[in-house]
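Visitor: Need a 3D model of the sequence below.
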Amino acid sequence: MFRYFFTTLLILLAASGAFAHSNDSIPRKSITIKKVTSAPKIDGILDDEAWQDAPIATDFIERNPTNGRPIPDSLRTEVKIVYDDLGIYFGATMNDPYPDKIMKELTQRDNIGADDFFFILLNGYNDRQQSMQFIVTAAGVQYDAKMTNGDEDNSWNAVWYSEVKINDDNWVAEIFIPYFELRFPKKDIQEWGLNMEREFYRTRTRYSWSHVDNTKGSYSIYDGEVYGIENIKTPTRLSFQPYISSYINNYDGKTDVKVNGGMDLKYGINDAFTLDMVLIPDFGQAGFDENVLNLSAFEVQFDEQRPFFTEGTELFSKGNLFYSRRVGGAPVGNVSISESEEILYFPSSVSLINAAKVSGRTDKGLGIGFFNAITENTYADIRNIETSETRKELVEPLTNYNILVLDQRFGDNSSVSFVNTNTTRKGDFRDANASGAYLSLTNKNNTWNYRASAEGSWVLDENTQFGIEAQTGLAKISGKNRVEAGIDLRTLDYNINDLGYSSVTNYVRYFGYYGYRLLQPKGFLNNMYLNFNLRHERRLEPDLFSSNEFNFNSSFTTKNFFNFGGGFETTFNGINDIYEPRVNGRHVKVPGYYDQWLWFSTDFRKKLAIEVVADWYQYYEKGRRLVVLEARPNYRISNQLNLNFETNYTISGKEQGFVDFDESEIIFGQRTRTTIVNSLGGNYIFNNKASLNLAFRHYFSEADYTKFYELENNGELTVRPEHENIYNVTYNTWNLDLRFSWWFAPGSQMTILYRNAMDSFIEKTDQHFDENFNYLFNSPQLNTLSLRISYFLNYNRIRNQISTFSTLNKERRDRKMAMKGMEQ
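Guide: Have a look, this model is predicted:
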């Protein structure tokens, strides 16, 4: 097994030179722009002197749904582009014969609703792999992101300037992007990659300046080029974002007040690399986690909510070795107590002292990322029951987290990468290290992709554990018919959970894929995707069959933008589950199943739209099934007010799962599990800089046990007729956030947040609706009112203001001296 994998890896590495070519066969549009001495005013009106005789980019081409068709004259789009010593300017005029019908829903920043928009993609290194993305909607809302080989990271936020104006027969977007938000080499003559798009939402049609061929390759390889940018002085890329925040917290009748202050800092070390630091961090206004009743063998993986850990982290996501919730997450230590002691307080998280990251890419295509964070000593509180004395016990020491990423790109879509993560804890606590090497090769015709990777993990505790993950595969990535095949494996001791997230281990998987897609609209369909997947999985050591799985998926979009699809999945021979017993070397036999699902969503151009999902698992065991029903209606009351609701009902009958250990026995239980989740969201957008947002979620789940078993060595379950039922459980969570946000200046924000949160855990089931809610609302509640104000300070602007102030003072002093001379 290992020999086959590493032989394949070596073959692919040796072949890498054959793929290190730019795809020069793809025609590239180009435009040569000029420098202006007087910057245009960003007001959505293109009457400034700078726009006179400016070069114009035009002749846009339809990207979808009908790929390759010229834009109609009625929607003619022209973009003027100029630059100066501060940045680059775009003035886009987009014709529309019915300007009163232009779609312009107001949303929060970095959100796009039912909107027409104008889209800019800038690549300062012209490598056709990573670009900066800037979008402004017809409602004036900004959206920015980083795009790497067609994958978008919208957590990145930049400070740039835009205004839109709707006229009698068109709408105009005027944009200024400062150089300090871009990355480009230090050269006298610049050559940048550029593409621009226009979304015409009434017909859900997208037009691009440089034609994007949807038959093969990623979006970014079709960049055009912009010339003419010469002899610009790169500004000092230094900015500060100080903040002040205050919190009034009330929990279980006790109120406390906190005031915090700190600062985020960004510094351009050179043209390529940027330092981001957070000093005295405060994440008290991050969104709430969607907690669940977890009865599985693995921890729940939550989304990252803290801005510093979501912005500009595309390099650190290479290889999936970094799960940022580990930094400041739950303590790793345990508490030792005597029979006369009790735990008063065990912390759920660890406080972050500071964090910093450095990232960038050289003009040779080498991306380098370095991340460091330090968390503080964290203690549990313990009380002696007899004497009432209290003591503290260290459960997480001072800890340092490091990540190093090296990512070399070549060709248009190829790369080789190395990632190392390290966790070092002070004292006798566990340390850990993980490293990975990754290779992705795309041939020069952008029709085939070859990939391979290998990772190693070291956990340094009382005994050192070393584990391996390895993958290899190839895929046809062009045309209507696409295929993929591969193999991946993990050894038993693979563990990256000190700074990453890993769940299942000790397996080897073989998989194959076939997909078919429409590349142009046909009949009543705008697009269609069909895919077939086959997977065989085994336990690695000792060898044991796990499962054979077949899966079919489909997705269709009609010309009226009604979306629907469905699928089917089955396991051929049942499953040997090696994880649910919670003991290495054991397994439980799970009967095979077939699963079918259907879904549809209506046209989201309409004020009222809805998405519905129905999913039904039927096991080859009488009465054992899982049913999931979901509905997500969305109502756009106006361009300023939007409401959305989501409801999910899940019932699992005769489910069998681990419940407990009884000496050397592993006890399973048969249960009926019911889960209901209701979520409500609402947005009232005052304008493109101020909004009021509601996020509400109520989660209910109960597990009702009816039978208990002992797990035999052969994986069978034997009934235990007299096992005490102490495992029934009902879990509720309630979260409500009401948030007002105001972007009162570029990059500067004031946020007021009211939060109400509670949860309840009851060791019984079958409660009436009112009884359940009474118990929940009698549980301790958290009520928080917080205010946070941050202000963006740009070094260049501060320097210019100081220089202007000094000049004015000098002129004022000179005038005073002159007046005194005249009087004498």
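
Visitor: going forward, measure contacts between C-alpha atoms and count neighbours the same way
Guide: Fine.

Visitor: Start from the N-terminal end of the stretch 201-350 of the chain and give the strands.
Guide: Secondary structure of the stretch 201-350 of the chain (DSSP state E, counting those that start in this stretch): strands located at 205-208, 224-227, 238-251, 254-268, 273-279, 341-345.

Visitor: so of those, which one's packed in deepest?
Guide: strand 205-208 (a mean of 24; mean count of other C-alpha atoms under 10 Å).

Visitor: by contact count, what packs against that strand?
Guide: Secondary-structure packing of strand 205-208 (3 or more C-alpha pairs under 8 Å, 6 or more residues apart in numbering; DSSP states H and E): strand 61-64, strand 192-200.

Visitor: To compare against the first, here's the next sequence to fold:
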Amino acid sequence: MLKYFLSIGLLSVCFLSFSQENDSIFRKTISIPRIAEAPKIDGVLDDAAWQDAPIAQNFVERNPTNGSPIPDSLATEVKIIYDDLGVYFGAYMKDPEPHKIATELTERDDIGADDFFFILLNGYNDRQQSMQFIVTAAGVQYDAKMTNGNEDNSWDAVWYSEVKINDDGWVVEAFIPYFILRFPKKSVQEWGLNMEREVFRTRTRYSWNHVDNQKGAFSLYDGEIHGIENIKTPTRLSFQPYISAYANNYDGKTDFSFNGGLDLKYGISDAFTLDMVLIPDFGQARFDNNVLNLSAFEVQFAEQRAFFNEGTELFSKGDMFYSRRVGGAPSRSANANEGEEVLFQPNTVDLINATKVSGRTENGLGIGFFNAVTDEAFANIRNTETGETRAEIVEPYTNYNVTVLDQRFGDNSSVSFVNTNVNRVGNFRDANATGLYVSHTNKANTWNYGASTEGSWVFEEDETTFGTEIQAAATKISGEHRVEGRIDLRSLDYNINDLGFSTNTNYVRYIGYYGYRYLQPRGNLNNMFLNFNLFHFRRLDPDLFSNFTFNFNSSFTTKEFFSYGGGVEVTPFGQNDIYEPRINGRHVKFPGYQDQWIWMNTDFRKKLAFEGFIDWYKYFEQGRSSVFLSLNPRYRFSNKFNLNYGLFYNPSYKEQGFVDMDGNDIIFGQRDRITVENSIGGNYIFNNKISLNLIFRHYYSGALYTKLYSLEQNGELTEEPERENIYDVSFNTWNLDLKFAWWFAPGSQITILYRNALDSYLQESGQSINENLDYLFSHPQLNSFSIRLSYFLDYNRIRNAFSHNTNLNRSKPDKMTAGS
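Guide: Okay, the predicted model is just below:
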């Protein structure tokens, strides 16, 4: 195992030895003044505070023609000032055709068909961690954290903005309070700053400090903001109490429930923040997109709970934390004895509380700590003879915690340590996983070298199971020509699934990549990407060839912003699948395949836009194939109203897969499978604070088995025509969410949600559409109505409300128009 790691490590060192040349990046600077009286945030730059403010100007085109100066007709000037409470931006963006400024209304944290203005602030000026604030021409706010160019838009902050469209352009006025920023305790501050504007009708973007698209992350190209002096770090303490009410009707029974709780944020220091949820309420989280899963692995679902989504940039290091484990399925299933039946097996566990502490020091050390406690969960079991019932614990009180240390150095390099722990009370399974990650980018920002190692420990009764993973890679990250060499290996017993998510184990993978791209428009193309990949997969222990794959994929965007592409993938030597048999040490031989696909996206500046792709797998076996078809048209009726439709269609013929165990025999089946998914989404946005949102999804998948096989030790399948077919299956799920949301005050929201949901599972397949729908609607439906009110309370504002200090009172809410 060690030889694989050393080989790529030596390769990295060789590249590193001649790739250390320094490459300085030009950084604009602007020095801003302190003001005595704050401007009114109304989109009109006529306050006295703006009169002598310095101006950031001479923006440079970022896309599509990187490096060109902004034309005079779109001249952009930004005034910046500050006071004791925060920083103010006044942006004037010239436009010769103001009636064409794109102003589609969207929900908060969504950018539609809009012109927008973008602010990127880095309080530690390390060109790695920034906070971004976007205001669209429709007045909608979008905020996110950016780390080395990677965006986390789950972060939500309370700041203020207003826009005005004039006869010669448009204006953004914004106030960003210190309490949502992170910066060191220094008498003199120097922050990283960049700003951008986008002109949507031409899909052209301009930045204040030039961003070179040939290499490096966007955050490397900050300018600097000087002049902020002698400001006091505010007390960063806020509360978000909530109350909620639910009415759920299912199978003729209606239940009512009322909840109340509190989310708390506290700035422990200038760098670290405590987030805590007390008495959590996740009843309005979206439904999962459930599917008929016939694979060897569980389905990974997206996190829908806001607390677990927000501020996760540190906890995502190494992909060892899968937050859906917290409050997910119990670790055990009910154990019914002879003569007993399980009446109820819980699917989830209640969360008691959860806490996050995260931040980064002035020296670049990021520290994150997550802790959560879940409640006991019980299954109900009934004796079929006596009728007596008993409760069996399937999950005890459980503590989950994650610790992350991430030390940054240079402009774009880091060393990270991640540890996850799950501790269950009593004689239940416990787990620990630890990872170490090194990522080094040379000074020229042309090559990146990465290596990592992870270990997992699972403790059950008196037995400890240990597994490991090792990865190493060298990647050229600049210029038109890109290359990468990578090796990954994972032992059989590697298992992080108590708090993480992993699937394949017991493999070694060799990966090679070459890519070519246009970095400037040429001819009729704005950009082009050509990618070539080679993958060689082997079982690690005992050694066995698994797969060899060649993959080519491409992407093109024309100057009319029509995007298209396609590719081909070939496995010429067939495949030894070591996972589908569901037993370690066994494998099944599958034929090779040729996969080809094409996709296209029309111009999203138009009211009618369209996305679509078709993907065709043709196996090197008579009659075996699979097609994936997706169509997604969308129409923007107005700047307030839009609809989108999605169709996914997947017929698969002579598909082979695991179906059952019969003693020591592994039973496979040949099946024809049809999957169809229809979805509709729509938004009616009343203004930048009030919205109505619809999400509908119907999913159907059915598998009809035509042959059954026994799996031989050599991986071959032997047909068993006498075996009874009891494996046909059909699965339906139907979900409808209709949500009304009103941001009635900064950070405060009322949401009203109606839901309708039902599903069906049938050990048959091949029904007509009408028969399938009739069966689905014969099942009980869930109808749910809920209302939730949350209110944002800032400690500083509460304190100032009782203060007689007129200098502080000048920025009370009546002086501002709050953004949504």
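
Visitor: Any idea what the TM-score is?
Guide: Superposed pair, TM-score by TM-score structural alignment, normalised by the length of the second structure: 0.97. Supporting alignment: 807 aligned residues with a C-alpha RMSD of 1.7 Å.

Visitor: With distance to Gln670 of the first structure and mean neighbour count added, can I get the helices and strands packed on strand 205-208 of the first structure in JSON lines?
Guide: As requested, these are arranged in JSON lines below (distance: least, C-alpha to C-alpha, whole Å; neighbours: other C-alpha atoms under 10 Å):
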{"stretch": "strand 61-64", "distance to Gln670 of the first structure": "50", "mean neighbour count": "23"}
{"stretch": "strand 192-200", "distance to Gln670 of the first structure": "53", "mean neighbour count": "23"}
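
Visitor: Turn these into JSON lines, including distance to Gln781 of the first structure.
Guide: Formatted as JSON lines, these follow (distance: least, C-alpha to C-alpha, whole Å):
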{"stretch": "strand 61-64", "distance to Gln781 of the first structure": "50"}
{"stretch": "strand 192-200", "distance to Gln781 of the first structure": "45"}
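
Visitor: nearest to Asn563 of the first structure, of those?
Guide: Between Asn563 of the first structure and these, the shortest separation by C-alpha to C-alpha is 15.7 Å, and it involves strand 61-64.

Visitor: Past that closest one, which element shows up next along the chain?
Guide: Scanning forward in sequence from strand 61-64 of the first structure by DSSP states H and E, the next helix or strand is strand 77-83.

Visitor: Contacts for that following strand next, please.
Guide: Residues outside strand 77-83 of the first structure that contact it (C-alpha atoms under 8 Å, 6 or more residues apart in numbering) are 33-36, 50-51, 54-60, 88-95, 229.

Visitor: again with stretch 191-203 of the second structure
Guide: Residues from elsewhere that reach stretch 191-203 of the second structure, judged by C-alpha under 8 Å, 6+ apart: 63-64, 100-102, 113-127, 204-209, 221-226, 605.

Visitor: Buried among the residues you listed? Need that as a selection in PyMOL.
Guide: Here is the PyMOL selection string for the buried members of the contacts of stretch 191-203 of the second structure, based on 16 or more other C-alpha atoms under 10 Å:
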select buried, resi 63+64+101+102+113+114+115+116+117+118+119+120+121+122+123+124+125+126+127+204+205+206+207+208+209+221+222+223+224+225+226+605
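
Visitor: since we're on the closest residue to Ala75 of the second structure other than its chain neighbours, how many residues are nearby?
Guide: In this structure, Ala75 of the second structure finds its nearest non-sequential neighbour in Lys94, 5.3 Å apart by C-alpha to C-alpha, 6 or more residues apart in numbering. Counted by other C-alpha atoms under 10 Å, the residues lying close to Lys94 of the second structure total 19.

Visitor: Kindly report the same for the one 3 residues further on.
Guide: When counting by other C-alpha under 10 Å, one arrives at 12 neighbours for Glu97 of the second structure.

Visitor: so who does it touch?
Guide: So Glu97 of the second structure contacts Asp168, Gly169 (C-alpha under 8 Å, 6+ apart).

Visitor: ok, now with 10 Å
Guide: Glu97 of the second structure is in contact with Ser73, Leu74, Asp167, Asp168, Gly169, counting by C-alpha atoms under 10 Å, 6 or more residues apart in numbering.

Visitor: Which members of those are classed as buried?
Guide: Neighbour counting with 16+ other C-alpha under 10 Å marks Leu74, Asp168, Gly169 as buried within these.

Visitor: Tell me how far Thr203 of the first structure lies from Tyr529 of the first structure.
Guide: Distance, Thr203 of the first structure to Tyr529 of the first structure, by C-alpha to C-alpha, to the nearest Å: 20 Å.

Visitor: Would you map the strands across the stretch 51-200 of the first structure?
Guide: Shown for the stretch 51-200 of the first structure, the strands assigned by DSSP E, counting those that start in this stretch span residues 56-57, 61-64, 77-83, 87-95, 117-123, 130-137, 142-148, 151-153, 161-166, 170-178, 192-200.

Visitor: could I get those as TSV with distance to Phe511 of the first structure?
Guide: As requested, these are arranged in TSV below (distance: least, C-alpha to C-alpha, whole Å):
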stretch	distance to Phe511 of the first structure
strand 56-57	46
strand 61-64	31
strand 77-83	46
strand 87-95	47
strand 117-123	35
strand 130-137	30
strand 142-148	26
strand 151-153	23
strand 161-166	47
strand 170-178	45
strand 192-200	36
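
Visitor: Mind checking these for the one nearest to Ser652 of the first structure?
Guide: The closest of the strands of the stretch 51-200 of the first structure to Ser652 of the first structure is strand 151-153. By C-alpha to C-alpha, the value is 35.8 Å.

Visitor: Give me the buried positions along that closest one.
Guide: Neighbour-count burial for strand 151-153 of the first structure, counted by 16+ other C-alpha under 10 Å, picks out Glu152, Asp153.

Visitor: Stretch 387-405 of the second structure too?
Guide: Applying a neighbour-count criterion of 16+ other C-alpha under 10 Å, one finds 392, 394-405 buried in stretch 387-405 of the second structure.

Visitor: The stretch 301-450 of the first structure: helices as residue ranges?
Guide: 307-310 (DSSP state H, counting those that start in this stretch).
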